Every structure is written in C-alpha cells, then in structure tokens.
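Undergrad: Show me how the following folds:
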Amino acid sequence: MKTTLIALFMMASAIALTGCEKDNYQQPKSVLKGRIVHDGQLIGVRSNGVQLELWQRGYQLFTKIPVYVEQDGTFSASLFDGNYKLVRLRGNGPWIDNSDSIDVQLKGSLELDVPVTPYFVIRNDSYQKGEQAVSATFNLQQVNTSRQIERVNLYVGTTTIVDANNNAGNAQKVAADLTDLTKPVTLTANLSAALASRDYVFVRIGVKTAGVGEMIFGAPQKIALK
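TA: Predicted coordinates for the structure are as follows:
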C-alpha cells in the first residue's frame, strides 16, 4: 500500500511539473523581416510559391524553419534570439541559384534584404482599360543571358492575389512573339461578361523563363472599369 501511494504521488508530481512547463513555455518574441531584392527593388513572386529556410546551429537535434515569401517579395518570421543561417533554396524562385548562406544575428527585431539575380525584370509598366478589356505595356530587361524567355502573361483577377494559379482570365505572348526585347511589350486581356460588369479588377504581369519553374511578377494593379 505504501509503495502504491508513493507511485501515485510521483505521478501527480510529474503531471504538475509538466503543466508548469507548459505554462512557462515562452513564445518567440523577436521578429525577422525582410525583402527579396535586385538592385534594391522588390522581386514579386507567386503567392505561396517561394520560401527560404533558416537553420540554427548549436543543437543536437534541429529542423529547418521554413520562411514563406509573400507575393510582393517580403517575408516575416517570429523567432527566438540567436544566430541563424538563412538559405535560398535551389530551384525555388525566378532567379539564379545561390548556395551562399546569409548569417543572421537576431536580437529583438531585424530587417534584412536578401539579394537575388533574376533572369528578367519588368520595367516601365503602365495599364489602361478598354472596351471589355484591360491592357498592359511594359519593357523587359534581361539581367542574365544563361536562359531565354518562354512567355509573358497579363493575369486578371478579382482580388490582389493574382498569379498563374489565382486569376479569372489572362493573355499571353510566347517567345516567338518576343524576338526584340528592346521594344515595349503590350498585352491585352479580354474580360468576360462577369468581369466587365465589376467596378474594378486587379491585373498583374508575369514573366516565365525557360527551364525555371517559378515566374517573376510585377506588382498587382487595381484597374477601375466604371
């Protein structure tokens, strides 16, 4: 009987200690914010399509911390203070692979620019509405010549989240129609009756590089239709 009472007491103590540990668990309070940039300019990407990784050394067991990039090229993560390695994943992003890690010393809050080298960037984009249509005119600058262009798209949507997976219509030109990138490119997307009846739509330019999974995007633009 005495042994049973001791065992029950030990079990109760263990449960109480576990409850205290849970109550005393500290949530991460430091924040790492950043931007994916080229020449100081934000690089737009597909929503939920691109991520970075953070690794923290000094622990016997550790796993990667995924950091998802927003469509405007920004990211944010709540972390504990410490020293981290930030990694740009190979094959994950519309830019040249870069295996160099970035040292991150976090204490409190930190803002960080992550440089990348895209194959193409969008310049001088402008937009206008037409008769049941919207148009975009822009220039393409080829930053790296190791890969060629595959196509450009003008995506139309009903929210600010607009890309190849989130749209209600689009127009495109393929590489055969883009033989001279020194000239402006114009894309016109016809609107369905449902889209044309709206007060506004959102449009966004996307550029696909041959052999690269992710597209580079411009900023979404709100186009008033009425």
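
Undergrad: Please make it C-alpha for all contacts and neighbour counts, starting now.
TA: Fine.

Undergrad: for the helix ranked longest in the chain, the distance to its chain's centre please.
TA: As assigned by DSSP state H, the longest helix anywhere in the chain is helix 2-23. Distance of helix 2-23 from the chain centroid (C-alpha atoms, centre = their mean, to the nearest Å) equals 47 Å.

Undergrad: buried stuff in it?
TA: Buried residues in helix 2-23, defined by neighbour count with 16 or more other C-alpha atoms under 10 Å: none.

Undergrad: now the other sequence, so there's something to compare against:
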Amino acid sequence: MKRLVLTLLAGLGLLAGCTKDNIAPPDAQLSGRITYQDQALNVRGGGNVQLELWQRGEFFRNKIPVYVAQDGSYSATLLPGEYKLTRLRDNGPWANNTDSITVQVQGNTVVDVPVQPYFTLGTATIAKSGSNVTASVQVSQVGTRALDGVVLFLSYTQFVDVSNQTASSTKSGPDVADLTQPISLTTAIPSSAKGAVYARVGVRIQGVGELLYSPVQKLDL
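TA: You can find the predicted model right below:
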C-alpha cells in the first residue's frame, strides 16, 4: 500500500512538472502611445505614469501594471488573449477617465490611448546661447485647470523631468499674462556640464501632480 501511494505521488509530480513545462511563455506584444488628437503626450518617465491591464479568467482576475516612457509610449509582453486597458486616476497631466478599453492581443498589437490634457505644448524651440539655454514654446489651455507655471529643465542625461534635472528656471502662472503668445525661458548651464546637456520644457498644472513635457532635446556644448 505504501509503495502504491509513493508511486501515485511520483506520477502526480511528474504530471505537474510536464504541465508546468508545457506552459508557453508570453510572446505577444502590446504597444502604443498616450495621445491627444493623434499626437503623443510627453510625460515624466521612470514608471511614474502608468496604465493597467486586467485579464479575467474563470478562476482569476490579474492586474498587470504598464509603465509609460517619457516620450508617451508604452509596451508590454503578454500572453495572447483579451484584456481591459485602463487609465489610472490622478496619474497624468490630463482629466480622469476610468473607462476601460477592450484589447484583443494577438501577435504585435498597437493600441493608442486617448486622453484629454489640461494644456498642450506647441513645438519647443530650445537652443544654447552662450552660457545659457533658452527656450520658446506655445502653451495652450484645453481643460479647466489653471496654469501653475512653465519650467525649462536641464539634465546631464537623456532623462529630463522634475525628478531628473541639474538646473531649471520657472515662469509662474501669474507671470504668464497671455497664452496666445509664446513663453520664453532661460536657464544657466551648470559649470560642471561637459560635452552636452539635455533639455525640455514642462507645464505645471494647479492641483495636478504630473507635468506635461515637450520632447527631450540634446544640446552640444
């Protein structure tokens, strides 16, 4: 009897091992951008802005965090299947929208995620001028929140935002009298900078934790 029990246990262990080994690894790719009017919105990188994927099965409901890069793109490697893609509350420079997007992931699937930002940025003109970096950018209000300020950030690396910067200058919201005119900013280049600096403009919004950014630009020194 003891031998029979041991044999059954060994057989079950082998079956479990085979079942585990036969599970295919994730091989489908979901990617896209956070967009407004088909244009990607630049944000703070480093996993600070996220989306969530939910997959529901017969006996489970899995949440998968998806991190948005600073250029507004995202990607995730998944098992093929149906997912719900959601935007987190209070996790970006845009109005909350918790409606989910049904996504059928198979092979390489591209899905852009539309949002309603409070402000938009036109093309930022950023240049080195002597020992300074200057920027000019058009900021437009498209939401109900007030402008808190516009900031020119400099960094030694290609990652540039409020958490990754070596120098900055700010024009506060009350100092911006007319949003129909470009906003100009100047930031001194740190004396320790060598070779190049990276720059971009950020828009601070009252009551919103995340900034909206222009694309990163490299400036050779």
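
Undergrad: Need the TM-score between these chains.
TA: TM-score of the superposed chains, computed with TM-score structural alignment, normalised by the length of structure 2, equals 0.94; 220 aligned residues with a C-alpha RMSD of 1.4 Å.

Undergrad: returning to what we had before: tell me what the longest helix of structure 1 is packed against?
TA: Contact partners of helix 2-23 of structure 1 among helices and strands, from 3 or more C-alpha pairs under 8 Å, 6 or more residues apart in numbering; DSSP states H and E: none.

Undergrad: how much does the helix or strand hosting residue 184 of structure 2 stray from structure 1?
TA: According to DSSP states H and E, residue 184 of structure 2 maps onto strand 183-188. With mean C-alpha distance after the TM-score superposition for structure 1, strand 183-188 of structure 2 departs from structure 1 by a mean of 1.0 Å once superposed.

Undergrad: corresponding residues in structure 1 for the next helix or strand after that strand?
TA: Next along the chain after strand 183-188 of structure 2, taking DSSP H and E as the criterion, comes strand 196-205. Across structure 1, the stretch matching strand 196-205 of structure 2 (TM-score structural alignment) is residues 200-209.

Undergrad: Mean distance between the matching stretch and structure 2 after superposition?
TA: With mean C-alpha distance after the TM-score superposition for structure 1, stretch 200-209 of structure 1 departs from structure 2 by a mean of 0.7 Å once superposed.

Undergrad: Show me which parts of that stretch are buried, residue by residue.
TA: Those buried within stretch 200-209 of structure 1 under the rule 16+ other C-alpha under 10 Å are 200, 201, 202, 203, 204, 205, 206, 207, 208, 209.

Undergrad: The spatially most central residue of structure 2 and residue 105 of structure 2: what is the separation?
TA: The centroid of structure 2 falls nearest to residue 68 when counting by C-alpha atoms, centre = their mean (2.7 Å). According to C-alpha to C-alpha, to the nearest Å, residue 68 of structure 2 stands 18 Å off from residue 105 of structure 2.

Undergrad: ditto for residue 88 of structure 2
TA: Per C-alpha to C-alpha, residue 88 of structure 2 is found 20 Å from residue 105 of structure 2.

Undergrad: Thank you kindly, that will do.
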